[in-house]
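J.: no sequence for this one, just the structure:
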């Protein structure tokens, strides 16, 4: 960890008193060092730490050689390979674990919660010891009539062995959502009858949809590299839809440009709008929401058309596929919009679903050059920004607020907890993450911590929330991208504090009136019984 004895040295100008400031090495994205006076480097240097959460901290050090030495040390420590060196393995939790996050989302319990109204699926242990697919968990939900031998053969036909598994079941329309990776058709037009049998077993009374998160030309070009799309002739009962979401490199470049635009203190309004558009970040968010909405529409748009299966995939199925599948569940299911339900979606779709958090979040927006690799991409941040857009459009439909989303963003890049460590459940087992670290959900579920994430205006209502992707509806996440430019107090103006106070008071008043109404109903029932007894 990096320690600064004075908060003002760390660029925290709003601190009136000197304070200690601690920063995880893993939170540092890029280190810069330059002399205070270029003509006289002996007079000291400036050490700039650009962090993965977009914070920039500048230290003034009197000795330039010491400044360069500190820069080299911090850069080396922030780029150590291997998750066993992460702070989560050395963190001593100050609170007593009341709800163990490592056991809160047991696969069998999740199976029972998802599938209360059907017996068409089963839990399979085909991936025990991660023998079939290293990025899947050991237990997966598959069609009941399909044997494990078919699953193993299908895995050889799918990229990274990610055969079709159930992600969600919509109880109202009885439509399942399956996710997988692209088929390995290749230039020889390879075929797998076992894979066709698995997908066709999902068809009951209506044709299904195969939704690809890649653009049509990208999907077709991948055929030359061994991938491809399901041939219509072999999957006759399925309709194919392309709902493209930008790829990893595009997402990374968009974030870099977005942070660059938001970091400039003085920029003309017309230039700001044009540069914001050219960054492409909002276009990435809009495309992700559009894809998820299309998935949700195929599943639940027409209540009369039931049992419409949807199979979702992109390339490897570990990035844009997970964005679309998890967002679709939030759109469709009110339970996914509660704190625990949202955690379940993240745990099931992202952590157990095989999103490579360590690879994708090894660096953020500021890193460039030789210290970065081809795998870094803020894919999970795109998902969080999409949820933020839904939260802005439906502010009463979520049990949590945007502070919870920012909290999750912080912990995906650098954390004292182990939930986002590694690239799969297999890596968690190999490095004993669940026995040697504390789960992030254990921290969130503690009553003292949970209350800071609760949306006081939450009004739980079942049903679908259809998002808008009109340009005026997709907004910059200001509290995320501008929070270091504006003091925290400026976010809570007297007007907004008054509105929040009024909202809280009305919420309390509503609860009081509800309690009185329930008491009056009970009195009416008792009086009715007495009258009947007298008559």
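T.: Structure's in. What do you need? All figures in this text were calculated on a predicted structure; none of them were measured in a lab. Residues are numbered from 1 along each chain as shown.
J.: please count neighbours and contacts with C-alpha atoms only from this point.
T.: Noted.
J.: surely residue 424 touches residue 350?
T.: No: Residue 424 is beyond contact range of residue 350, at 9.1 Å (criterion: Cα atoms under 8 Å).
J.: what comes up buried for stretch 481-500?
T.: 481, 482, 483, 484 (16 or more other Cα atoms under 10 Å).
J.: below is an additional structure, to be compared with the one above:
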């Protein structure tokens, strides 16, 4: 039974321009607005409906503003609330004292708790359906890596479990179960950890079950301006990239294309021999060269190279700036086993400002039913950031799943952008992660276990800065039609007042961002906040939100390939902030175990699995067949078909995506007109022959005409090993040259070039090369 701390009658609520009168009651964890039930006046019936209620969890509050009125004013004071789930409501009260009491109590229960142990998760009593689920036990690290192919006994597969972080002393922000190359001793790992920030060494997160190629993740190296090296770290990265193909796997080969072939050459045949043109939007397949190994896994043929890649998710300039403080990015002269790609994914501060601009476009959601401002939505660059994250993830998925190569991902500390790229690329590669249980495992593994800082990025204990008192001319203006004014005049005046309010609020927010949040004095009645649990507003960022938005884009574009539905993603977003469950509390596995969250709180997965039928996609098709269109193992995003997640923002598709839909329709009409004017009979080409009778399960056929070039949006630059460019005699002088550019038409990175002509051997022998030599003086073509 919830204890009501304060109750108020005759409260007027305004949401989306609609006015409702009801009552408010405040409990320890929720603000509840109730409206009376409506009686059924049908003959012979006197049943009264249940009251309609709006529950607002205190951690969901992103902004709360109290607007008192002057004593002589006949206007009613109000409190404007904006939730993290983008729900806005304006509450009008009978007098200032009642409104002040409500505001103070909400503030006390939001940002003056002092400890997470006073959050709802520690008081929540699960239903009988939830109690039998056992959500804390769904993810088991060893079981998941065994599913991927890692074995404690079969070291010849190249990977092993290590106990080095069993007590979290090796790396407190890493999981206790780590998988590393079999040849790496714990002593070597300890030495290598000195070269990575927070000791987050390269460790396995995904092993492809078909080709044994890996995705590893880490933090940035400690290179500094002096170019520090660490032989153990270099050996560890090389070992991650040396794993051989599993027995029986035969990478597909691609012979040199017929010079007479056109760009629209590959409308190939399906595995059953039937002709079926592929969707023009699907990415072109660039198959890996055939590699031959000896019994020890060493490559015997020079030139039959995998396109191993180190992904630095940061813009190159950001990475270079970190060298000043002793960090930075790998010097590729010391990592001869791979090339490095810089991505253009911005930091947490840019993403926070981008979301704030989206909120500005939605800011009048309480007082007006008008659609969002389309210009502000565009200027927010939110969809552009989502596109970059998806683009980088697709590039990684292509490297592993199609180029049969290994990838190491890192950003700065390896828990924000790294988690996004790692999880999304696995979602594209592995159908298991597109099931409900698999997605839970993915979130547990790459977000919770690998130490994404949910507490720091979400600010569960709120902030004093989010609670303000507005004492200007706008205060006391009741925002609803009536009182002798036409509705249009009231809305017009309210909009003007709202504009003034938000100009002042944005100015105040800028002043707060320019100040040090750690120096802000807490009020005397506030409980002391444990230092590592205090909300630091400059560290809050919608990193996990962006991940869910990117998953929504994939779900929307591939509606039959996911077992879960859009509502599941939306509710997961809500519960990542609500603090009703303990899953997302604190920052890493070590902290959660020390707090005994699995004993004292309920897992959020209990909520979803107890209501599984509400979150399952009825159109899900689990069958996987690489030779049937729409059933392939791999999926990729359509980067030109991104849309606003309008359900999350509480708006209709027309309100948020109307301009995008209109632009897309116009583009299709233009394309159809051009196609009809330049129509020519398509050419067909059979798929390349495999050395075995059974076609390779990794071979997927695509139409290369107008195919997207993954990486074109997000790729900011590339560094290659100087030895590969010049030869051993010139490598030392070339090592200091930074070959960074934006146009990578001469480099094969998982399908960046459409024709592969520039990646052919200069000797014309038809053997594909990993890299085409790039001039160190010119760099990569701008």
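T.: It's in. From a predicted model like this one, the values you see are computed outputs, not experimental measurements.
J.: please state their TM-score.
T.: Overlay of the two chains. TM-score (TM-score structural alignment, normalised by the length of the first structure): 0.83; 477 aligned residues with a Cα RMSD of 2.8 Å.
J.: picking that back up, ok, the buried residues of stretch 481-500 of the first structure vs residue 372 of the first structure, which is closest?
T.: Nearest to residue 372 of the first structure among these: residue 481, at 21.9 Å, using Cα to Cα.
J.: and the aligned residue in the second structure for that closest one, how far from residue 100 of the second structure?
T.: Here residue 481 of the first structure is matched to residue 649 in the second structure, going by TM-score structural alignment. Separation of residue 649 of the second structure from residue 100 of the second structure (Cα to Cα, to the nearest Å): 29 Å.
J.: which positions in the strand ranked longest in the second structure come out as buried?
T.: Among the segments of the second structure that qualify as a strand by DSSP state E, the longest is strand 4-15. Buried residues in strand 4-15 of the second structure, counting neighbours by 16+ other Cα under 10 Å, are found at 8, 11, 12, 13, 14, 15.
J.: then stretch 78-98 of the second structure?
T.: 78-96.
J.: kindly report the same for stretch 367-374 of the first structure.
T.: residue 367.
J.: which residues touch it?
T.: With contacts defined as Cα atoms under 8 Å, 6 or more residues apart in numbering, stretch 367-374 of the first structure is touched by 29, 30, 79, 249, 363.
J.: what are the ranges of the strands in the stretch 401-550 of the second structure?
T.: 407-410, 467-469 (DSSP state E, counting those that start in this stretch).
J.: same question for the first structure.
T.: 2-4, 21-23, 28-35, 45-51, 56-61, 121-124, 140-143, 165-170, 175-179, 208-212, 238-242, 310-313.
J.: buried deepest among those strands, which one?
T.: When those are scored by mean count of other Cα atoms under 10 Å, the highest mean neighbour count falls to strand 310-313 (a mean of 26).
J.: out of the contacts of stretch 367-374 of the first structure, which is nearest to residue 138 of the first structure?
T.: Distances from residue 138 of the first structure to those, taken by Cα to Cα, are shortest for residue 363, at 29.0 Å.
J.: tell me who's in contact with the nearest residue to that closest one once chain neighbours are set aside.
T.: Computed as Cα to Cα, 6 or more residues apart in numbering, the closest residue to residue 363 of the first structure that is not its neighbour in sequence is residue 29, at 5.7 Å. Residues in contact with residue 29 of the first structure (Cα under 8 Å, 6+ apart) are 49, 50, 51, 52, 78, 363, 364, 365, 366, 367.
J.: how about residue 29 of the first structure, what's its partner in the second structure?
T.: Mapped onto the second structure by TM-score structural alignment, residue 29 of the first structure lines up with residue 62.
J.: tell me how far that match lies from residue 402 of the second structure.
T.: 43 Å.
J.: go on, residue 718 of the second structure?
T.: In this view, residue 718 of the second structure and residue 402 of the second structure are 20 Å apart by Cα to Cα.
J.: do residue 442 of the second structure as well
T.: Distance from residue 442 of the second structure to residue 402 of the second structure, by Cα to Cα: 21 Å.
J.: with residue 382 of the second structure instead?
T.: For residue 382 of the second structure, the distance to residue 402 of the second structure - Cα to Cα - is 29 Å.
J.: next: residue 72 of the second structure.
T.: Residue 72 of the second structure is 73 Å from residue 402 of the second structure, by Cα to Cα.
J.: for residue 652 of the second structure, same thing?
T.: 38 Å.
J.: just residue 436 of the second structure next, same as before
T.: Using Cα to Cα, residue 436 of the second structure is found at 25 Å from residue 402 of the second structure.
J.: higher neighbour count, these two?
T.: residue 402 (24 against 21; other Cα atoms under 10 Å).
J.: helices along the stretch 101-250 of the first structure, start to end?
T.: 107-114, 148-157, 193-200, 216-221, 248-263 (DSSP state H, counting those that start in this stretch).
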